[in-house]
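*Asks:* This is a predicted model, with the sequence first.
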Amino acid sequence: MTVAPTENTQAPAAPADRDELRRRIDVLGIEAQLTSDELAVRDTARRFVDERIRPNIAQWYEDARFPVEIVPELGRLGLLGMHLDGYGCPGRSAVEYGLVGMELEAGDSGLRTFVSVQGSLAMSAIHKFGSEEQKQQYLPGMARGEIIGCFGLTEPKAGSDPAGMVTYARRDGDHWIISGEKRWIGLASIAQLAIIWAKTDEGLRGFIVPTDTPGFTARVLEPKLSMRASVQCEIELDEVRIPDSLRLPEATGYRGPFSCLNEARYGIMWGALGAARDCLEEVLAYTSERRQFGTPIAAFQLTQRRLVEMQLELQKGLLVALHTGRLKDAGTLDPVQISVGKLNNVRAAIEIARDARAMLGGNGITLDYSPLRHANNLESVRTYEGTDEVHTLILGRALTGHAAFS
């Protein structure tokens, strides 16, 4: 199905117009707090989104297709595993990684999620916990986008409580045999390798599982109302046999997967703001052009109030993200602080997307405009890598000293 413009709509803002809109939105002058290197990396991602994503995303979303052809382009731009050092990885800062995530999610959450699964989850697991041989074998190709990875932690009955995992790996001489199921695993059907977390007699362990190994099956979950330009799967592991050389030797216990999840959660606090900013840009351009009763909608008091509320939440969220990134780059970040950004920024972003859709009226339910697409995607972003409830309880435990998880 071809997505065609709808009658009586104003065209979404062009890139040059968006620059002016962004200047107006940045009432606190946050951009002035960024270094020249940070701005350069951000602008590289911004140009990629303007040139490759915006013209195509409505069709990709409509067709429920992840554009796998852009993966090597992301690699050439240095956006895969960009916060990792060595092994062909760019070694950029946490703030630079966050800025790129924001720009990518301004295009679509599903595309930023790809970069997160590849870099913050699969590549981070190998970089943090793999052997030297594993790092040399896999990371350079993953950084170039030649090898796609996925991260198998969540199960059908073990989401917010990974301790309920039933996937099990048993030793058999110099091999491991893995059986179980994983669900909501991004990229699994297009990946060449999967990081699989499984219980063993020695505790929780991580494994690199080539997806062409006999017994490994990935099935795409569809139809979906969210993240349609992305791929989520369920994985079946039926007596999958791999050598011990594919076990992540430094991954022992739940510290392994949780440290990777924190990398992804950090990126989310930035990415969600990209979706929110894109919504505000679109509705700000729309209300400035759309006239009712002979007056631009943007001139009405109620419209200005709604726009300003969006602006305030977006600016506050960006301050949280930037401060968190500076702490991460300084090596002083407490994982609890990541929960502040994930909880606050995604919650704010989804409210901005919903209100922006409402301000577009009937035109807002079409794919000519991004807010409803972003709102649908953000329902997934709000759920994965820790729901609102999980992050609330993480913060509650830190605040009160009492754990309320059980």
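*Replies:* The structure has been received and is ready for your questions.

*Asks:* going forward, measure contacts between C-alpha atoms and count neighbours the same way
*Replies:* Noted.

*Asks:* quick one, helices of the protein?
*Replies:* Along the chain, counting by DSSP state H, helices occupy 15-25, 36-48, 57-63, 71-76, 94-107, 109-115, 124-129, 132-143, 255-289, 301-330, 335-359, 371-383, 388-400.

*Asks:* next, the one to line up against it:
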Amino acid sequence: MSDFQEYFEPHHKLIRDSVRRFVEREIAPFVDEWEEAEGFPRELYLKAGAAGILGIGYPEALGGSHEGDVFAKVAASEELMRCGSGGLVAGLGSLDIGLPPIVKWAQPSVRERVVSQVLSGEKIMALAITESSGGSDVANLQTRAVRDGDCYRVNGSKTFITSGIRADYYTVAVRTGEPGFAGISLLLIEKGTQGFTVGRQLKKMGWWASDTAELFFEDCRVPVANLIGAENMGFACIMGNFQNERLALALMANMTSQMALEQSLEWARQREAFGKPIGKFQVLKHRLAEMATQLEVSREFTYRQAAKMAAGKSVIKEISMAKNVATDTADRITYDAVQILGGAGYMRESLVERLYRDNRILSIGGGTREVMNEIIAKQMGL
């Protein structure tokens, strides 16, 4: 398959090599154990912070590196996915959906206090938008924040929050105004704030190594200084943040496909049936060829959108398309990989079994496939 080097500079290879070594040293030997334990040590955040991985894409003044370098983030993200656990990558990377609004729109005192702690791995960041009543219908969220002097009183709940159990800081979407998208704001809410409680750890089909939780707010008093951006302007902040999240999910899907294809090719070359390797049978050769073709197309399209984002172009429609293409491709390739491995692919010790389970969330998170199609249609004037 292509190496897509036209998208990467020499320093991206250095980043890729560095993250690969980190994965080989700090994650790969333990990932199966952490999957079964449904969590990984908090210490891994500190190690990733010290290695400079968490800071990629963030301002140097706040402890980051390679600010605005989209393909630095691409290279690091792909190598992290090589650990084979989407849940671990999602948990370790929850800062990438919770922190950008802080970096861009929080008051300087909040930004300077919070961002460096998160990039070092000392503190953990989560994004809290989804509610049980709304799902992908962000404009209809019900958690309400009412101004009360120098504080907001917050009441409501959130669910399906990645890193919800262990996070220290939460970027929380609340309703400060009228119904609809124009009445939404973002608040930074810290663990330990009176009236804020973290619920049970939720059991999931996949992403076992990431903690996922419910959050509850009961007359939770949050300083007005913790408002992120202007009041009632949170929806625009959320939508801007979603573009990077959808790119990240497309990259995860493509790497899931890549690993599933590699496992399938290895099996096809080694496994014998009826006196020859199963990869010599035409039906399997053609299936593998189709898998490789689908992945090649998906990755090229995803990279093109990343390149446009790096150039400062708006890709609202295209990144939604890329997410759908990538997750559809991963749906097919992980399904085929389990089928090719047969009984072995159904066993928990098989990587493709985990890839198959972990993959299922990718067309749901960050806006469902159906929501992506609504966005695409709207951008087409429909």
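*Replies:* Great, that's in hand. In this text the structure is predicted, and so the values were computed from the model without any measurement.

*Asks:* rewinding a little: could you dump the helices of the first structure into CSV with distance to D201 of the first structure and mean neighbour count added?
*Replies:* Below are the helices of the first structure laid out as CSV (distance: least, Cα to Cα, whole Å; neighbours: other Cα atoms under 10 Å):
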stretch, distance to D201 of the first structure, mean neighbour count
helix 15-25, 54, 14
helix 36-48, 45, 17
helix 57-63, 43, 18
helix 71-76, 38, 18
helix 94-107, 36, 27
helix 109-115, 33, 25
helix 124-129, 19, 22
helix 132-143, 23, 18
helix 255-289, 17, 25
helix 301-330, 35, 18
helix 335-359, 29, 22
helix 371-383, 31, 23
helix 388-400, 28, 16
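
*Asks:* Turn those into a markdown table, columns for distance to R228 of the first structure.
*Replies:* Shown next, in a markdown table, are the helices of the first structure (distance: least, Cα to Cα, whole Å):
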| stretch | distance to R228 of the first structure |
| --- | --- |
| helix 15-25 | 24 |
| helix 36-48 | 20 |
| helix 57-63 | 5 |
| helix 71-76 | 17 |
| helix 94-107 | 13 |
| helix 109-115 | 7 |
| helix 124-129 | 25 |
| helix 132-143 | 24 |
| helix 255-289 | 15 |
| helix 301-330 | 25 |
| helix 335-359 | 17 |
| helix 371-383 | 8 |
| helix 388-400 | 22 |
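
*Asks:* For I178 of the first structure, which of these is the nearest?
*Replies:* helix 255-289 (17.3 Å; Cα to Cα).

*Asks:* What residue in the first structure is paired with D219 of the second structure?
*Replies:* Alignment note (TM-score structural alignment): D219 of the second structure maps to E239 of the first structure.

*Asks:* hmm, back to that, Y168 of the first structure is nearest to which of the helices of the first structure?
*Replies:* helix 255-289 (15.5 Å).

*Asks:* ok, now how distant is S133 of the second structure from M380 of the second structure?
*Replies:* According to Cα to Cα, to the nearest Å, S133 of the second structure and M380 of the second structure sit 29 Å apart.

*Asks:* same check, this time on S132 of the second structure
*Replies:* 30 Å.

*Asks:* just F274 of the second structure next, same as before
*Replies:* Separation of F274 of the second structure from M380 of the second structure (Cα to Cα): 53 Å.

*Asks:* Likewise for V198 of the second structure?
*Replies:* Distance, V198 of the second structure to M380 of the second structure, using Cα to Cα: 41 Å.

*Asks:* Same question for I189 of the second structure.
*Replies:* Remark: distance between I189 of the second structure and M380 of the second structure (Cα to Cα) = 37 Å.

*Asks:* do the same with L247 of the second structure
*Replies:* Note on L247 of the second structure: its distance to M380 of the second structure, by Cα to Cα, is 20 Å.

*Asks:* try W34 of the second structure
*Replies:* W34 of the second structure sits 44 Å away from M380 of the second structure, going by Cα to Cα.

*Asks:* returning to what we had before: residue contacts, the match of D219 of the second structure?
*Replies:* I177, I178, S179, G215 (Cα atoms under 8 Å, 6 or more residues apart in numbering).

*Asks:* so which of these is the most crowded?
*Replies:* With neighbours taken as other Cα atoms under 10 Å, the top of those is I178, carrying 27 neighbours.

*Asks:* And that one? What does it align with in the second structure?
*Replies:* So, by TM-score structural alignment, I178 of the first structure is matched to V154.

*Asks:* No further questions, thank you.
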